[in-house]
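> Here is a sequence together with a model predicted from it:
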Amino acid sequence: MALSSAKRAGKRFIGHPEHAIPVASSVDWVSQVFVNPTQHIKDYLISLFPILTWITRYNPGWLTGDLIAGLTVGMVVIPQGMSYAVLATLPAEYGLYSSFVGVLIYCFFATSKDVSIGPVAVMSLTVAQVIKHVESRSPGEFDGPQIASVLALITGFIVLGIGLLRIGWLVEFIPAPAVSGFMTGSAISIAAGQVPGLMGISGFDTRAATYKVIINTLKGLPRTRLDAAWGLPGLVGLYLIRLGCIKGGKRYPQRARLFFFISVLRNAFVIIILTLAAWLYCRHRRNDAGRYPIRILLTVPSGFRHIKQPSIDPGLLKAMAPELPVATIILLLEHIAISKSFGRLNGYKINPNQELIAIGVTNTIGSCFGAYPATGSFSRSALKSKSGVRTPAAGIVTAVVVIVALYGLTDAFFWIPTAGLSAVIIHAVADLVASPSQVFSYWRVSPLEFFIWLAAVLVTIFSSIENGIYTSIAASLVLLLIRVARPRGAFLGKVLVREESSEQEREIFLPLTRAGITNPDVKIVPPSPGVIVYRMEESYLYPNASIMNSVLVDYVKENMRRGRDMTNVKLSERPWNDPGPSRGGAAADQVINETKPVLHAVVLDFSTVSHIDTTAIQALIDTRTEIDKWANHPVEFHFATVLSPWIRRALVAGGFGIGISASKSREIAAVVPHREDPNEIPEYEKDDVESGDLKKRASSSLNEKSGYAPLIGTETPFFHVDLAAAVKAAESGIGSA
């Protein structure tokens, strides 16, 4: 009946009858894919440049916040950029190149106003490892800057491709504890590797495994040099300034903003003091070999002296190839984690694919400026956010600050003590170590994920960052596969609850095992004898299909009556894999069997099933076949809350929902084609199919005179809108069977 004529007839509708379709059509899929492709292409191209959505609305009110944030980050990124370049075993100016290109290019492609792109500690250490690996395989063929710039080009191009293809969702397979684990392990590794530089200790490889570096550092303490007189006071000074500003802000709330900016400038302040002290002490103490009493940066070329096209050599690519996966993972993973975090904190949503495009373009272009791989920095992003940044345009201000430093301050950089840069690195990476409360929260939420976090930390410390991140990712994927392949499910019973507001009673369904129910007064009543209610807690897919089959079949064989009286079946006629009771115990077994209920219906709650595949449908068919064989009569299969039309389509293709017996679709995913012989169909199945009793029984329960249109079409009477309706239909069929 059409809706307009139904209204004229005075009928009411729950759901439009035209929408009550049982399955999806293939035309629906085609129309979704190819609907208005021109508009999709246009929207896609515009989305590549998010700056177009806000630059036309830029106003002086935003300018103030961007200027303050840009200048503040610029003051921090200069000493950090040079420090991280030294960590990457590159000349200090390369850190400034990466800082400039990162903050400038990113603002044109960003969907986050807070993230600051540039050199970061973990990526810098990874670059150092890549340089070490390439130099060990091809000694003397390639220098560090060439390796670093080519690494930026290749990893940037890979990440750009991932973003353009819109497959950034792959990052979601790496959970937060795994990211935190390798970040914590990396921070410990970086800090341990910088202690020798802080103390002036030399004579061993600081890029070896962390535990070896710690052991060698302890052994080398007697060899501490004068550099420690700059490194240790610098590190202590950084912490004292920060702690003092935190306490000052709490004690004098009206001056909290002042204390914040004093704390922000602590890196620049400490480096200036240490540089001045190094100049005063070293300017007249140069020996005949041209060396100074402590290690200093020496000459830092002004301007962009190394702008050129990256030199891509096949030999370099071959030597670098094993290190590319981990470098790419760190590049995109750290950035996405940071951008999502600040988007969540500040109330806006980032586009992960667009963020990948942003860092991909940044690194690809940066390689032409001599920059090494750059990604989002947690410390500078937090600083940018707290400084009141309003738009990504703050990056332009930071880029100007870096250019001024590159052209006007390089002479002063000559006297920066490297021990002071080590202090800056240690101070920065300490914030990346997970706090005890955060680690304890992993344990409380998911003990298995806590062990993933712990494994990532330990492998990073005792092996390498590369193995640490691979371990955390592999362990996370294994845990995910286990959860999919070994899903939880429960057989359900009824509980009668009363709603206080309306004084009405209704039925809810809870696990018969009382899982999660601590109140002993709650009585869970099993469904009517002969009815089984089972809830799946995962999608029904090929990894878990056999598990679901075993659970249902085993439960039926244990709790429901066997349809055949095995006392009258000869041993020679019994199947080899189900011989039944022995000849002497058959009578006693039949007495026990008679006490069990006759199975009538199986109700499956699909409310949490979002996907189903061919293997699962075949497993469900096999389950129905085995259960029918055990009961020796057709058993109804009812499905509750089948939300997806594609799941309905798949179930109907398997012969479910429409009252067709198992014999009609015994093989939907046959490995070896099987042609059924009608003579092989058991007699009980023949009778039921020919009479159509199942379909008649389900259809007869529909009230066609109520004036309501069904939410689910009458073509699929065994699909129900909710679990209560499914159980009611299953139980009502017991009396009519």
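Perfect, thanks for sending it. Residues are numbered from 1 along each chain as shown.
> Could you use CA atoms for every contact and neighbour count after this?
OK.
> The closest residue to Ala92 other than its chain neighbours: how many residues sit nearby?
What sits nearest to Ala92 in space, not counting adjacent residues and going by CA to CA, 6 or more residues apart in numbering, is Met82, at 4.5 Å. By the measure other CA atoms under 10 Å, the count of residues near Met82 is 27.
> Ok, Asn593 next?
That count, for Asn593 with other CA under 10 Å as the rule, works out to 19.
> for Leu280, same thing?
Here the neighbour count serves as a burial measure; for Leu280 (other CA under 10 Å) it reads 12.
> now do His720
25.
> ok so, going back, correct me, but the residue nearest to Ala92 touches Tyr94?
Yes. Between Met82 and Tyr94 there is a contact at 7.4 Å, judged by CA atoms under 8 Å.
> Distance of Phe462 relative to Leu448?
Relative to Leu448, Phe462 is positioned 21 Å away (CA to CA, to the nearest Å).
> Looking at the two, which is more packed in?
With other CA under 10 Å as the criterion, Phe462 and Leu448 differ in neighbour count, and Phe462 comes out ahead with 17 against 14.
> Put this next to the previous one:
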Amino acid sequence: MAHPVATNEDGNGEVGGITQFASEENMQRSPSTYKVGCPPRKKFIKEFVDGLMETFFPDDPLRPYKDQSRSKKFMLGLQFLFPIFDWARYYNLSKFKGDVIAGLTIASLCIPQDIGYAKLANLDPQYGLYSSFVPPLIYALMGSSRDIAIGPVAVVSLLLGSLLQNEIDPLNNKEEYLRLAFTATFFAGVTQVLLGFLRLGFLIDFLSHAAIVGFMAGAAITIALQQLKGFLGLVKFTKRTDIISVMKSVFDPFPSGWNWPTIAIGVVFLVLLLIAKHMGKKNKKLFWLPAITPLISVVLATFIVYITHADKSGVQIVKHINKGINPASFKKIYFSGQLLGKGVKIGIIAGMIALTEAVAIGRTFAAMKDYQVDGNKEMVALGTMNVVGSMTSCYVATGSFSRSAVNYMAGCRTPVSNLVMSIVVFFTLLLITPLFKYTPNAILSSIIISAVIGLIDYEAAFLIFKVDKFDFIACMGAFLGVVFASVEMGLLVAILLQVTRPRTAILGNLPGTKIYRNIEQYPDGIQVPGVLVVRVDSAIYFTNSNYVKERILRWLADEDEKHKTKHLPRIEFLIVEMSPVTDIDTSGIHALEELYKSLQKREVQLALANPGPVVMEKLHASEFMEKIGHDSVFLTVGEAVMKCAPKTTEDA
């Protein structure tokens, strides 16, 4: 079968990916003499090995290894798998100064946050600190982002705590709850490693930007509402996260259940934290102020409670944080039994959300500093650190928006800032955790409330509303699902409401040309009688294949009705313009087969225009081409129309 030759503006052609000068003979050939070719299919083993090499290595993996000694090849391999062996060669004192300052700054922010976030996950405070010790060490060795600050985050902590307590009571079955948390963390890490290893990172894109904006805002409000227990000094509080249940818990004991000394501490320090945050935002030189204020607030609040004995007046305090570094927890992970399945399910959900947050942060700061972040390496690095973390008493860790922003503004140069933070947390665990005994829960609640306010992105929501109303519906659906139901329900709504709805368009011929364009964008476009030309502007996967089929059939029914009304010939040919369809899976092929069967019943002939090489390969492999006939595939829409309705096009 002849390869198609695409001629560019300079009169050059391209065959099999090789640009050629178009000969006079080729220039004179009509498009109808060309056939849409199918590229040779790769063997599965070669395709798998190529994908595996691309995961860890550059596009041309063998080039750096040519003419190199074994030791050199080994070092190059280490540098690809562990980026620290690459950038460490160029490390200097100037970079170290920047990393130390950044590391100390994010450490002052992470210590009080970690204690509070552990409570969100219904875990003892030390587990939050554990999770900012081991995971950052692993990430510094394997991660490719210079700016991400690793540790527990509010959204994942709340999600994990919510899902875990649905299975086990964290108060009455504390040990089993802890074991399930480690199990979920282990499988969250396994999920992340597999996504990177098998190049399945596209799965995290099922949460669109709009859905993430809504989900994050809803989670921020839910987290803030959960902090009302510590902020108001409430003893009894609902385990549910929806706003109605929380408000009942807040106002049912009012005012007798509220502790006014606790409220005074919470209000004063929340105002202090918000003022510091505002000042840091207004003046970039004061970036350190909102970073250091939480730790200063903890120290002051703890000192006030200690000297006033406010704990005897009902002010709830942390009481005890285990001293010492992470104990091993490998034997506590469930690898069998009834709770294994629950741990896997929770781990997959938490791992995906954690990965989405980390990848978004990595991409953002990489763009700001103009360097590349390898997405697959990031997934493997994040997954590995969580697998190791689950064996060392950590729960799910990921990149933190607030700490990464502080890390960036503090002048971090490499992942060494994570190492510095980890060392500070190490000495905190080893030496000073007993000093947090009198820390009031109210100050931790204030720190978390001030931190999550930044997750509510009003400007992004307004822009989504202005640009795409359907996207805004997905955004609000995720937001309302989290606030009025639960975190997991909001996540489900976010996915369901933004399941891909690819754009489809009816194409018409621009008079005097062979060009076919969207008739809504080009009102002068003329539809050819008896022919319907539809363009699908997306890859066709299981998430949208049924929609594509039904949308095309609705177009066909609507156009048939219009033709009857105007006494025009009925539609006999359906041409699907497939150049924007970059890929198709088995569900997509099945949808095309069902479309073809429906068209046969209506006595409408199906034709495909310009399917890409990947699509052609899969259509051949599935034997769909044999069903519709090879003569039903054309190089261009114009050629397809000429073949399907030659008399009409000649008259035109």
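On my side now, so go ahead. Source: prediction; values computed, not measured.
> wait, what's in contact with the residue nearest to Ala92 of structure 1?
Residues touching Met82 of structure 1, when contacts are defined by CA atoms under 8 Å, 6 or more residues apart in numbering, comprise Pro91, Ala92, Glu93, Tyr94, Gly95, Leu96, Leu421.
> longest helix of structure 1?
As far as residue count goes, and with DSSP state H defining each element, the longest helix of structure 1 is helix 60-87.
> Mind checking what helix or strand follows that helix in sequence?
Where DSSP states H and E defines the elements, the next helix or strand beyond helix 60-87 of structure 1 is helix 93-109.
> Where in structure 2 does that following helix fall?
Using TM-score structural alignment, the residues of structure 2 aligned to helix 93-109 of structure 1 are 126-142.
> Now do the alignment partner in structure 2 of Ser472 of structure 1 against Leu203 of structure 2, distance only.
When the two structures are superposed using TM-score structural alignment, Ser472 of structure 1 falls opposite Ala494 in structure 2. As for Ala494 of structure 2, its distance to Leu203 of structure 2 is 14 Å (criterion: CA to CA).
> more neighbours, the two?
A count of neighbours by other CA under 10 Å puts Ala494 above the other of Ala494 of structure 2 and Leu203, at 30 against 11.
> residues in contact with that one?
Taking CA under 8 Å, 6+ apart as the criterion, Ala494 of structure 2 is in contact with Leu207, Ala211, Ile212, Phe215, Ala474, Cys475, Gly477, Ala478.
> Quick check: closest non-adjacent residue to it.
In space, and not counting its chain neighbours, Ala494 of structure 2 is closest to Ala478: 4.5 Å by CA to CA, 6+ apart.
> Can you tell me the SS state at the one you found?
Following DSSP: H, G, I helix; E, B strand; the rest coil, the label given to Ala478 of structure 2 is helix.
> residue in structure 1 matching it?
In structure 1, Ala478 of structure 2 lines up with Ala456, judged by TM-score structural alignment.
> Same check on Glu378 of structure 2?
Under the pairing rule here (TM-score structural alignment), the equivalent of Glu378 of structure 2 within structure 1 is Glu355.
> Checking my notes, its match in a helix, right?
Yes. Residue assignment for Glu355 of structure 1, taken from three-state DSSP, places it within a helix.
> For it, give its distance to Ala110 of structure 1.
Look at Glu355 of structure 1 and Ala110 of structure 1: by CA to CA, they are 6 Å apart.
> and what of Leu90 of structure 1?
To Ala110 of structure 1, Leu90 of structure 1 is 28 Å away according to CA to CA.
> and Glu626 of structure 2, how many neighbours?
In terms of burial, Glu626 of structure 2 registers 11 neighbours under the definition other CA under 10 Å.
> Could you pull up the contacting residues of it?
His620.
> just Leu158 of structure 2 next, same as before
For Leu158 of structure 2, the residues meeting the contact criterion (CA under 8 Å, 6+ apart) are Tyr117, Leu120, Ala121, Ile223.
> Next: Trp62 of structure 1.
With contact taken as CA under 8 Å, 6+ apart, Trp62 of structure 1 is in contact with Val389, Arg390, Thr391.
> Please apply the same query to Ala181 of structure 2.
Contacts here follow CA under 8 Å, 6+ apart; on that basis Ala181 of structure 2 touches Leu160, Leu164, Gly343, Tyr395.
> Fine by me, thanks again.
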